[in-house]
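Participant: predicted model, plus sequence, below.
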Amino acid sequence: MKKGPKETEEGARRLSRRAMLLGSAQAAIVATLGARMASMQVDQADTFRMLAEENRINIGLIPPARGLVYDINGVVLADNEQHYSITMTREGAGDVDEVLARLDRIIALDPERLEKARGELKARSPFVPVTVAERISWEDVSRVTVNAPALPGVVAELGRSRIYPQGPDMAHVVGYVGPVSDYDLSQIDDQDPLLQIPRFQIGKTMVENRMERDLRGSAGTKRVEVNAAGRVMRELDRVEGIPGADVQLTVDARLQNYVQARLSGESAAAVVIDVTNGDVVGIGSAPSYDPNVFVTGISTKLWDELNEREVEAPLHRRPLAAKTVQGTYPPGSTFKMVTALAALEDGKVDADETVRCVGHTDVFDVRFHCWRRSGHGNMNLNESLKQSCDVYYYDIAQRVGIDKIAAMGRKLGLGERHELPMSAIRSGIMPDKAWKREARGEDWRIGDTVNASIGQGYVSTSPLQLAVMTARIATGRSVTPRLVRSIDGVEEPSGAGESLGLNENNLRRIRSAMYDVSNHSRGTAYRTRIAAQEFRMAGKTGTSQVRRITQAERDAGVTRNADLPWNRRDHALFVSFAPADNPKYAVAVVVEHGGGGSTAAAPIARDVMLQALYGGTPPLSAYPSASRSAIAAQQRRLEPLLREIRPGRDTDEA
């Protein structure tokens, strides 16, 4: 139907209004967009320029060089070495399994490391490099480079890692580093972003662990250009980090090498302290292990071997344990000086009065035996230490009481956790009445005092504590062990200590008796004395039981240590200081299940002491004439284990 003029005119007016409304809306939108664009381009230009730059440029961390560890003479104990590694990217390789198979034919790859690399290649982004092999030789690098066309995605890289030139000698002192694990991150309260770097290494044990923040240093930074996928295109600039602090220890690498050699074949520990300043110049534990195997990741097989999981009991000798600070043992007769000093200081005992030893003491209905079944006869202080009579100490301990004995033990450094930068240091036990109530929920008994008087029962000490005790007796000062001499050239406080406040006459009596232990013909360590007059040694033997001897066994005859399984034999101990008239060093030796202190521990302590005093192999004239042929044979036997060690970063390894 045809529209009239009026209708046509009305339709035109409606269309014009709609067009105006639509045009106005469009104009408003365009104006708003224009204003927004102007604001972004002018007012917010800097902000968006920064955001764009951050999308294009990433800031990364550069691991700093780890601080070095030196011995007292400047011999490097922990160093950093450049090494070659092989990395692979999944993106570049294409067929990962095929390329890895080719690489394995060119250079021998560790199967365990290879399997781990396969898992990492699958888990990580295709352009992230994964380490396939570490510490490879230059010859292997050459082979990989020559075969590069057949190995897409494979690159040989130059890196830096930790190395321990002294190997097993310093394993229980310096420790080792390893890659940061999830467990490490959960255990440490450290926000250092370096810890997030893949395979970044931190100290795991001993000095490396306890001095981690000093040795680690501070990260550097680098700016790299990345594409939209996040792949690095080029490096724009870098600022190197601050290297970690160099740490100088008090340990003498040459003496330490001898200590480890002398302890070889034993499950034992030895500590040597310079009594003038508390410096720990030797602190060896055997058997040991090579810390270098931990740096790149230890195999499961070797880990099981070091944990002795494949060794049948009772021959577990714990190569990973630092027995010097982590092992605690009944001190046996080496504790008798503590009991004697407590009695002398308390005034309950006169050094010249005697106690008759008939081979045992009865306390109510319990019989406590002396090690000599027939007894020692009348014993005064000097004779009791010289011949190590037990009954004498049973008697005086009951008079002075356990609390005063324990107080003296603590004054001499027992039952105390000495703060060295070593892992899992144990404080041992210096028991008293309060300790037993708290730890055992029981009252102290007289029999406990009798046992404690000769270093048995609840008393437990480490070789380090025994060395400290001996140093304090030798000097009358509160000698404190020191393992770190300086950090970046700044010397740490001396451990010489102040006076213990003990009566000097009482100390002289104890020292005189210890001198007779080693130098009197009836002394228990006479056969292992030092013959050189200027280096005469004062000492004390100790033998601590690890099993109970029944009355039936005593009646039938106590079984010899040699006839017992290894883990049921007595521990052997010896403590000493020398020269006796002007002490320089204190030595403590513990041989686990070694039998007798005079036969197993004293010879080691004597040899270690002479090595320290002479600064090297002593002349045969320093030994008793009857022992010289055996000592000469021993020196020949140890020679292959001793290395020429020079200050600096060079070491000649035999």
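Facilitator: Structure received. Given the structure is predicted, the values throughout are model-derived calculations rather than measurements.
Participant: going forward, measure contacts and count neighbours with C-alpha atoms only.
Facilitator: OK.
Participant: in what helix or strand does Val608 lie?
Facilitator: helix 602-614 (DSSP states H and E).
Participant: and for that helix, what are the contacting residues?
Facilitator: 255, 258-259, 262-263, 270, 272, 525, 528-530, 535, 541, 573-576, 578, 585, 587-589, 617-618, 622 (C-alpha atoms under 8 Å, 6 or more residues apart in numbering).
Participant: please repeat the previous calculation with a cut-off of 6 Å.
Facilitator: Outside helix 602-614, the residues that touch it by C-alpha atoms under 6 Å, 6 or more residues apart in numbering are 528, 574, 589, 617.
Participant: could you measure from the closest residue to Tyr392 other than its chain neighbours over to Ile396?
Facilitator: With sequence-adjacent residues excluded and distances taken as C-alpha to C-alpha, 6 or more residues apart in numbering, Tyr392 is closest to Val355, at 5.7 Å. From Val355 over to Ile396 the distance is 9 Å, taken as C-alpha to C-alpha, to the nearest Å.
Participant: the residue nearest to Tyr392 contacts Met379, correct?
Facilitator: Yes - applying C-alpha atoms under 6 Å as the test, Val355 and Met379 come out as touching, 5.2 Å apart.
Participant: ok, back up a step: and the two most separated of the contacts of helix 602-614?
Facilitator: Longest distance between any two of the contacts of helix 602-614 is 21.1 Å, between Phe574 and Thr617; criterion C-alpha to C-alpha.
Participant: could you check which of the two has the larger neighbour count?
Facilitator: Higher neighbour count among Phe574 and Thr617: Phe574, with 34 against 15, using other C-alpha atoms under 10 Å.
Participant: and the closest residue to the more buried one other than its chain neighbours, helix, strand or coil?
Facilitator: Once flanking residues are discounted, Phe574 sits nearest to Thr541: 4.6 Å by C-alpha to C-alpha, 6+ apart. Look at Thr541: counting by DSSP: H, G, I helix; E, B strand; the rest coil, its state is strand.
Participant: tell me the contacts of Thr541?
Facilitator: With contact set as C-alpha under 6 Å, 6+ apart, Thr541 has these partners: 573-574, 597-598.
Participant: mind running it again at 7 Å?
Facilitator: Contact analysis of Thr541 by C-alpha atoms under 7 Å, 6 or more residues apart in numbering lists 333-334, 524-525, 573-575, 597-598, 602.
Participant: ok, which stretches of the stretch 451-600 of the chain are helices?
Facilitator: 463-475, 504-519, 551-556 (DSSP state H, counting those that start in this stretch).
Participant: for comparison:
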Amino acid sequence: MKASRFTAAHQSMTFSRRMMLVGGAQAAFGGLLVARLGYLSVAQNKHYRLLSESNRVQLIIVPPRRGWIVDRRGKPIAINRSDFRVDLIPEQVEHPTETLRTLTDILQLTPDDVDRIIKEMKASRGYQPVQVAENVPYDQYAAITVRLPELPGVSPQRGFSRFYPAGPAVAHLVGFVGAASAKDYEKEKNPLLVTPGFKIGKEGLEKVLEPKLRGIPGGQRVELTARGKLVRELEPKPDRSGQTVQLTIDADLQEYAARRMGDQSGALVAMDVTGGDLLAYVSMPAFDPNSFSDGIGRTEWRMLSEDDHIPLLNKVAQGLYPSGSTIKPAMALAFLKQGIDPARRVNCPGGIRIGNRYFRCDAVHGSMDMHSAIERSCNTYFWATGLITDPEKTTEMVQYLGYGEKFDLPIPSQRFGTMPSPKWLKEKYHREWQGYDTANTSIGQGYVLINPMQLAVMPARLASGKLLLPRLLMPDRRLPTPNLDVDPAHLEIVRKAMSAVVNERGTAVGSKLPLEGILMAGKTGTAQVFKLGQRGHQSNWALRDHALFISFAPADAPRFAIGCIIEHGGFGASAAAPIVRDCMTYLFDRQKAMDALAPLEKQWGGTLAERTARRQAQFEAASKANLQA
């Protein structure tokens, strides 16, 4: 009996101890839970509240308005204008098939458009919009708006699109904008890039200046249900527009030069010689940047890509050409620096023999000194003088004046050409410099290649006597430009000879300025393309010689310099010089220059815009006829 009582008491005591241990453990665990809950609800309240917000609040990006590009006087070159587009909010679309059918009828969507929209709707998240169409005509936009009650999920939007008032005249200068590609998004994982209606710079200044022009996006926060349905719109965050960029360009001169070039293929660059400001940067023919920004059609793209004048090529930045005789003023300075007497005379019997080759001049010029050799463009003088001077030092002077030089400009894909020398030839082709290399270089042929920008810098430096650098962006402050390390007396000899080219008996005497008291100095050039001795007489356009002209004015107190090349124009005097004359006239007397342009455009069949529209219509008609045949 005692054993039994002991056992019961022992069991009771053991059970009580166990209960106390379990209860204590439960109390401790409960305390930990309470403490953790307190920590989460108080100390971590802000953190988890934000996480909760992110689950039910979505941010819709509002694209910023792109910064303007304006000329030196503030005239718009690239601006934004109001446009209309239509988006879809996938989660709000109740009947996708019927909705797309209605939108197709109103907006005239193509099957490719519909396929894209369906694909993007499937990939879209909730309230994220999908673009249906942009640049929608107002009548279509209005038709969508009045039918909104029967089109849930359709969201007509009023936004901004890029617009270039001068069209093709500024195409190769400013470039264009377009929707970001997959490659663009890979480089910059920015959700703004895939926002409907947002575009980035794709070419030209639009591309290079993208960081300045883009701006900062805004946002619209929207409260959604767990299934993505819109509850309400919260306070928006406004976007910040991109910066306005001011160029040194004179927009009026830019447009005039583009029109004056007519249907020619080539480039023209104008500079202010007092500081290096670029006033015109023209490459023709060109494309309409508005077409690219709006989404170019297949027919227009084919028309541009099949044109043998290559309107898609920026000839100012990427075109390389022999300089022809435009190199002769620089060659003369090089000769003077090496001690050649400008009065020294060379007889031109119509050519010169160098080794076993006979180099034929354009004419029998007779006795030539330096002045008359530049004025009459006598090759024999430069061949003979080049042979008694150091070609390495000669090349250094020509490069010093701009040919072959690289310039720091906000232009993509620039090519800078070649100014050959004995050292360059040895490194490049592993051979020694020969007399015929001197002959070719002395008249801007052989290995000599320059771009149209250099064609303007050369006369600007000759005219100003300063080491001018071309600039395209209006500077905040202007720094002094160093003088050329050239004897001023030598510069004056060359300037007078260049004035004689236009105003006395020179090769451009037909291109005098029609202005009282203002003389233009210049130098013609004809760069051989096909064969020596044929000098531009080919009937095949692609085999004709290039025509070049460099100039500055006024000759006695220079303010402006212009370089121009007309591809396969034949002769500098007849093709390039008249264009430069009229553009230079425009800088001094705009009305007189416009009066000269009017009959030319009538002869060509209308203005640049009219001819472009007509050419596109003809190409489209021909394309349709070919499809039907």
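Facilitator: Thanks, I have the structure now. A quick note: this is a predicted structure, and the numbers were derived from the prediction, not measured.
Participant: thinking again about what came up before, among the helices of the stretch 451-600 of structure 1, which is the most enclosed?
Facilitator: Mean neighbour count (mean count of other C-alpha atoms under 10 Å) peaks for helix 463-475 among the helices of the stretch 451-600 of structure 1, with a mean of 29.
Participant: what span of structure 2 is it aligned with?
Facilitator: Helix 463-475 of structure 1 lines up with residues 452-464 of structure 2 when matched by TM-score structural alignment.
Participant: what residue of structure 1 matches up with Ile579 of structure 2?
Facilitator: By TM-score structural alignment, Ile579 of structure 2 lines up with Ile604.
Participant: what of Ala317 of structure 2?
Facilitator: Counting by TM-score structural alignment, the partner of Ala317 of structure 2 is Val325.
Participant: which SS class is the closest residue to its match other than its chain neighbours?
Facilitator: Closest residue in space to Val325 of structure 1, ignoring its immediate chain neighbours: Ile425 at 5.1 Å, by C-alpha to C-alpha, 6+ apart. Here Ile425 of structure 1 is recorded as coil under three-state DSSP.
Participant: now swap in Ile61 of structure 2 and tell me
Facilitator: Going by three-state DSSP: Ile61 of structure 2 is strand.
Participant: any idea which residue is closest to the centre of structure 1?
Facilitator: Met206 (2.7 Å; C-alpha atoms, centre = their mean).
Participant: and that residue, what's its match in structure 2?
Facilitator: Taking TM-score structural alignment as the alignment basis, one finds that Met206 of structure 1 is matched in structure 2 by Gly204.
Participant: and that match, what does it touch?
Facilitator: 172-176, 411-412.
Participant: in helices, which of the residues you listed appear?
Facilitator: Taking DSSP state H, the ones among those that sit in helices are 172-174.
Participant: most neighbours among the residues you listed, which one?
Facilitator: Going by other C-alpha under 10 Å, His172 tops those with 28 neighbours.
Participant: which one is it nearest to, not counting chain neighbours?
Facilitator: For His172 of structure 2, the spatially nearest residue (C-alpha to C-alpha, 6+ apart) is Asn314, at 5.5 Å.
Participant: how close does that neighbour sit to Gly324 of structure 2?
Facilitator: Separation of Asn314 of structure 2 from Gly324 of structure 2 (C-alpha to C-alpha): 21 Å.
Participant: then Arg66 of structure 2?
Facilitator: In this view, Arg66 of structure 2 and Gly324 of structure 2 are 43 Å apart by C-alpha to C-alpha.
Participant: quick one on the thing from earlier: near the residue nearest to His172 of structure 2, how many other residues are there?
Facilitator: 24.
Participant: same question for Ala257 of structure 2.
Facilitator: Using other C-alpha under 10 Å, Ala257 of structure 2 has 27 neighbouring residues.
Participant: under the alignment, what does Arg254 of structure 1 map to in structure 2?
Facilitator: Arg254 of structure 1 maps onto Asp252 in structure 2, by TM-score structural alignment.
Participant: any idea which helix or strand comes after the strand or helix carrying that match?
Facilitator: For Asp252 of structure 2, the host element (DSSP H and E) is helix 251-260. Once the chain leaves helix 251-260 of structure 2, the next helix or strand it forms, by DSSP H and E, is strand 266-272.
Participant: in structure 1, which residue range corresponds to that next one?
Facilitator: With TM-score structural alignment as the criterion, strand 266-272 of structure 2 aligns to 268-274.
Participant: mean deviation of that stretch from structure 2?
Facilitator: Comparison of stretch 268-274 of structure 1 with structure 2 after fitting gives an average deviation of 1.1 Å (mean C-alpha distance after the TM-score superposition for structure 1).
Participant: chain center to that stretch, what's the gap?
Facilitator: Between the centre of stretch 268-274 of structure 1 and the centre of its chain there are 15 Å (C-alpha atoms, centre = their mean, to the nearest Å).
Participant: do stretch 561-574 of structure 1 as well
Facilitator: On the basis of C-alpha atoms, centre = their mean, stretch 561-574 of structure 1 sits 27 Å off its chain's mean C-alpha point.
Participant: buried residues in the longest strand seen in structure 1?
Facilitator: Taking DSSP state E as the criterion, structure 1 has its longest strand at strand 76-88. Residues of strand 76-88 of structure 1 classed as buried: 76-79, 83-88 (neighbour count, 16 or more other C-alpha atoms under 10 Å).
Participant: can you map out the strands along the stretch 51-200 of structure 2?
Facilitator: Taking DSSP state E, counting those that start in this stretch to define them, one finds strands in the stretch 51-200 of structure 2 at 57-62, 69-70, 76-88, 130-133, 154-163, 176-178, 200-203.
Participant: save those strands as TSV, and put in distance to Leu532 of structure 2 too.
Facilitator: Formatted as TSV, those follow (distance: least, C-alpha to C-alpha, whole Å):
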stretch	distance to Leu532 of structure 2
strand 57-62	62
strand 69-70	45
strand 76-88	43
strand 130-133	56
strand 154-163	47
strand 176-178	41
strand 200-203	38
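Participant: so the aligned partner of Ile405 of structure 1 in structure 2 is in which element?
Facilitator: The pairwise alignment with structure 2 assigns Ile405 of structure 1 to Thr394, based on TM-score structural alignment. Assigned by DSSP H and E, Thr394 of structure 2 belongs to helix 391-400.
Participant: and that helix, what other elements does it pack with?
Facilitator: Helix 391-400 of structure 2 is packed against helix 328-337, with contacts defined by 3 or more C-alpha pairs under 7 Å, 6 or more residues apart in numbering; DSSP states H and E.
Participant: now with 8 Å, please.
Facilitator: Applying 3 or more C-alpha pairs under 8 Å, 6 or more residues apart in numbering; DSSP states H and E, we find helix 391-400 of structure 2 packed against helix 328-337, helix 422-429.
Participant: of the ones you listed, which is nearest Met19 of structure 2?
Facilitator: The nearest among these, by C-alpha to C-alpha, is helix 422-429 at 97.0 Å.
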